[in-house]
Each structure stands twice: as structure tokens, then as C-alpha cells.
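K.L.:
how does the following fold in three dimensions:
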Amino acid sequence: MAFTREFIKGLGIEGDNLEKIMTEYGKSHTESAELQKKVEDLTSQNETLTGQIKERDGQLKTLSKSVGDNEELKTQIKSLQDSNKQTATEYQAKLAEQSKNFKIDSALRDAKARNPKAVKALLDLEKVSVDGDNLVGFKDQLEAVKKDNDYMFESGKPNESAKQGVKVVTGGNPGGNGGSEPSIVQRIAQRMTGGE
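P.N.:
Below is the predicted model of the structure:
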């Protein structure tokens, strides 16, 4: 039965006494709601844990059935081990291939290939292998490609366009240093023309 303000007034209680009674009733009602919430939370946790226990029981039954046939379990384990070995081997092969490609790309940059991807297409990469930090079978192929396609590589001599350089027009004070050091634009221009 809920106590309402009208019910208590009907009993002849008014004023401060009515307010005190309503405050106490409100506190007890709030505490009751909090307790109900805790009961609901605990019930929910209990249901979750019960479900997890049932799931584990099912897994144990499945495992115990597998253990019953020991040969079948050994076969499954062997299959998983073989699969793991194959995955590890494939992973190592991918790493080795990536390392080989990185070393080839670095060597092509060092050889000043204008378009490393195009030069790479002219190489027989199946005949190239990695021995430590060295590429075996690469240098001879690269020399042959250079001989037949020298235009694909930058020469040690600067070409006419490099001699002309880059014209840089600056205004204001981009360096902000009063002209004692070259500005960022001037340093980039120096690098492009080989001045640094």
C-alpha cells in the first residue's frame, strides 16, 4: 500500500509532521528501489555465469569425447602442428621476399635508375638471391640493362636542364634572418642543382 499525502492528511496529520513523514517515506522508497536494482543486477550476473558454466561443461564433454579416442586426438594435434609449420614457412618466405625486394630497390636507387620499377621489369628476379646483405646474380644483370638502356639511368655528368637550375624569385624576408643564411627556398634550389 502506498502512502500518499492525501491519505496521511486524512489521518489528521498536517504541517511539519506531514512533511517529515513524507520525507522518511521517500527515503525508504528510494532505498527499496536501490535494493531492487541490486537484486536485478545480481540476478543478471548469476544468469550470465550460469550460461558460461554450461558452455564450459559442453566444451569439456566435447574434449572428453575426443580424449576417448586417443588416436583421433593425436591426429588432430598433428594436423594443427603441420598447419602451423606451413604458416610459419610461408611467413618466412614472405619476409625473405620483402627483404629481397627492398635490397633490389635500394640497389636500383644507388645505381641512379630514373624509374626503378621499369628497370626492375627488365631484370630476371628469379635468378637473384640474397646472401646476407649481398644480392647474388644482380650486379651482372644490372650492368647488362645499363649497357642496353643507359637512358634509364642518371649519368654522372649533369645534363643541360640540370645546368640551367631552378630560378627562384623571392620577395620579402622568407628566411627571417636578415639575409645571413639562405632561405628554405634557396636551400631547396641548391640541392636540386647539386650545389649542396
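K.L.:
can we go C-alpha only for contacts and neighbour counts from here?
P.N.:
Will do.
K.L.:
in this protein, which helix is the longest?
P.N.:
Secondary structure of the chain per DSSP state H: the longest helix is helix 16-68.
K.L.:
show me how far that helix is from its chain's centre.
P.N.:
39 Å (CA atoms, centre = their mean, to the nearest Å).
K.L.:
other SSEs contacting that helix?
P.N.:
helix 5-10, helix 70-110 (3 or more CA pairs under 8 Å, 6 or more residues apart in numbering; DSSP states H and E).
K.L.:
now the angle between helix 70-110 and that helix, please.
P.N.:
Put simply, helix 16-68 runs at 100 degrees to helix 70-110, going by axes from the mean of the first three to the mean of the last three CA atoms, to 10 degrees.
K.L.:
about what we covered before: make CSV out of the helices and strands packed on helix 16-68 and add mean neighbour count and distance to V145.
P.N.:
Output for the helices and strands packed on helix 16-68, formatted as CSV (neighbours: other CA atoms under 10 Å; distance: least, CA to CA, whole Å):
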stretch, mean neighbour count, distance to V145
helix 5-10, 12, 100
helix 70-110, 13, 11
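K.L.:
looking at those, which is closest to V169?
P.N.:
V169 lies closest, by CA to CA, to one member of the helices and strands packed on helix 16-68: helix 70-110, at 31.4 Å.
K.L.:
to compare with the earlier structure, here is another sequence to fold:
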Amino acid sequence: MERKFLEELGLEKESIDKIMAENGKDIEKAKGDLSTKETELETLQGQLKAANEQIEEFKEMDVEKIKAAADEYKTKYEEAQNKAKQEMEKLQFEHKLEGALSGAKAKNIKAVKALLDMEGLKLNKDEIVGLNDQLEKLKEENDYLFESEETTSSSTFIRPGNTNKNDKSESLGARLARKVKEN
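P.N.:
Okay, the predicted model is just below:
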């Protein structure tokens, strides 16, 4: 709407100013709405372009190859899980076996393990099945590998010239000093 049109209608200047001000608000609002819609349109056109490019990339893809790769990765994942489970079971078995051999008073756990038939041993929860029979047989045949059930007294080494058996903590220098004072 133009001011000249309103003047031709015979409206007063004050009324024309009010009408033009109100019309200006409407025009500015319409411009804002138009700007918003233009921005929205540009965004949508960009998204459409990106989607079309993605569709073109999908057209070039070999779906069967992707399915085969997914199956291959699934197989590798399952194999890795099984391997990890076997490793955990092996570690648990080794830990239980070493604990049992230590409890059986083996002097050298590595030597005793070398004489065991490992294929005859199976871990069942917290117990190694077949171990007791093999240990009994080993104790009969190779008793030197195990500490005896008898309690033995520990022998003490007495240095030559030391007649006092209870004087183990005195150093050589202290003993020499004592001997010099005695003479």
C-alpha cells in the first residue's frame, strides 16, 4: 500500500501515518517470515543434496560383500570370545593346580607338574579331578619331591671358636673386642 493511494481517498495525514506504521509492521513481519522460510528451504535443499549423495554411494555398494564382512566379523568375535574363555579356564586350572601342589607340600611345584599326566586332570568347579590319585602315586615313587610328614628339627651352624651357642647375634668385631678385653 502506498501513501499516495491513501491521500487520494481523502484521509487525514495522522490517519495515514498510523495506517502506514501498521502496514510497515506487517511488512517487516512478512520479511522475517520470508527470511526464515528461505533459510529453512536452503537447509532442506542441503539435506536433500546430502541424502541424494548418500543414496548414490549406497547404489555403488555391494550389499552381499557387506553382509559377508559382517558375518566374518561375527565369526571373529565369537572365536575371540571362545579363546578368551579357554585362556581364563587355563589360568584358573593352573592356579588351582599350583595351590593343590603347594597344599600337598611339594618342594618343587614345577618338577611335580612335569611328572603329572595333565590330560588326566580336569577342573570341576573348585576341585581338580584325578589329582589326588596321581599325587599319591608320585609320593610313593618320588617321595623326595615332597616334604615329609615328620617334623624335623632345624640344625644350627656354629662357627669354629664360638662356644656360646646362644650368642648368634654378636658380630665378629664385637667378639674380637671382647676377646681383647679378656686377655
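K.L.:
work out the TM-score between the chains.
P.N.:
Once superposed, the chains reach a TM-score of 0.54 (TM-score structural alignment, normalised by the length of the second structure), with 110 aligned residues with a CA RMSD of 2.7 Å.
K.L.:
okay if I get the helices and strands packed on helix 16-68 of the first structure as CSV plus distance to D131 of the first structure?
P.N.:
Formatted as CSV, those follow (distance: least, CA to CA, whole Å):
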stretch, distance to D131 of the first structure
helix 5-10, 93
helix 70-110, 10
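K.L.:
what's the counterpart of V128 of the first structure in the second structure?
P.N.:
Per TM-score structural alignment, the equivalent position to V128 of the first structure in the second structure is L121.
K.L.:
gap between its match and L145 of the second structure?
P.N.:
Distance of L121 of the second structure to L145 of the second structure, computed by CA to CA, to the nearest Å: 20 Å.
K.L.:
tell me the contacts of the match of V128 of the first structure?
P.N.:
By CA atoms under 8 Å, 6 or more residues apart in numbering, the contact set of L121 of the second structure is I128, V129, G130, L131.
K.L.:
tell me how far stretch 24-39 of the second structure lies from the chain's centre.
P.N.:
56 Å.
K.L.:
equivalent range in the first structure for it?
P.N.:
Counting by TM-score structural alignment, stretch 24-39 of the second structure has no counterpart in the first structure.
K.L.:
pull up the distance across stretch 111-131 of the second structure, start to finish.
P.N.:
15 Å.
K.L.:
can you check stretch 141-158 of the second structure too?
P.N.:
36 Å.
K.L.:
and the helices in the second structure?
P.N.:
3-8, 13-60, 63-103, 109-115, 131-141, 172-182.
K.L.:
JSON lines for those helices, including distance to E150 of the second structure?
P.N.:
Formatted as JSON lines, the entries for these read as follows, by distance: least, CA to CA, whole Å:
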{"stretch": "helix 3-8", "distance to E150 of the second structure": "124"}
{"stretch": "helix 13-60", "distance to E150 of the second structure": "80"}
{"stretch": "helix 63-103", "distance to E150 of the second structure": "16"}
{"stretch": "helix 109-115", "distance to E150 of the second structure": "20"}
{"stretch": "helix 131-141", "distance to E150 of the second structure": "14"}
{"stretch": "helix 172-182", "distance to E150 of the second structure": "36"}
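K.L.:
out of the ones you listed, which gets nearest to T156 of the second structure?
P.N.:
helix 172-182 (17.6 Å).
K.L.:
touching that closest one from outside, list them.
P.N.:
By CA under 8 Å, 6+ apart, helix 172-182 of the second structure touches no other residue.
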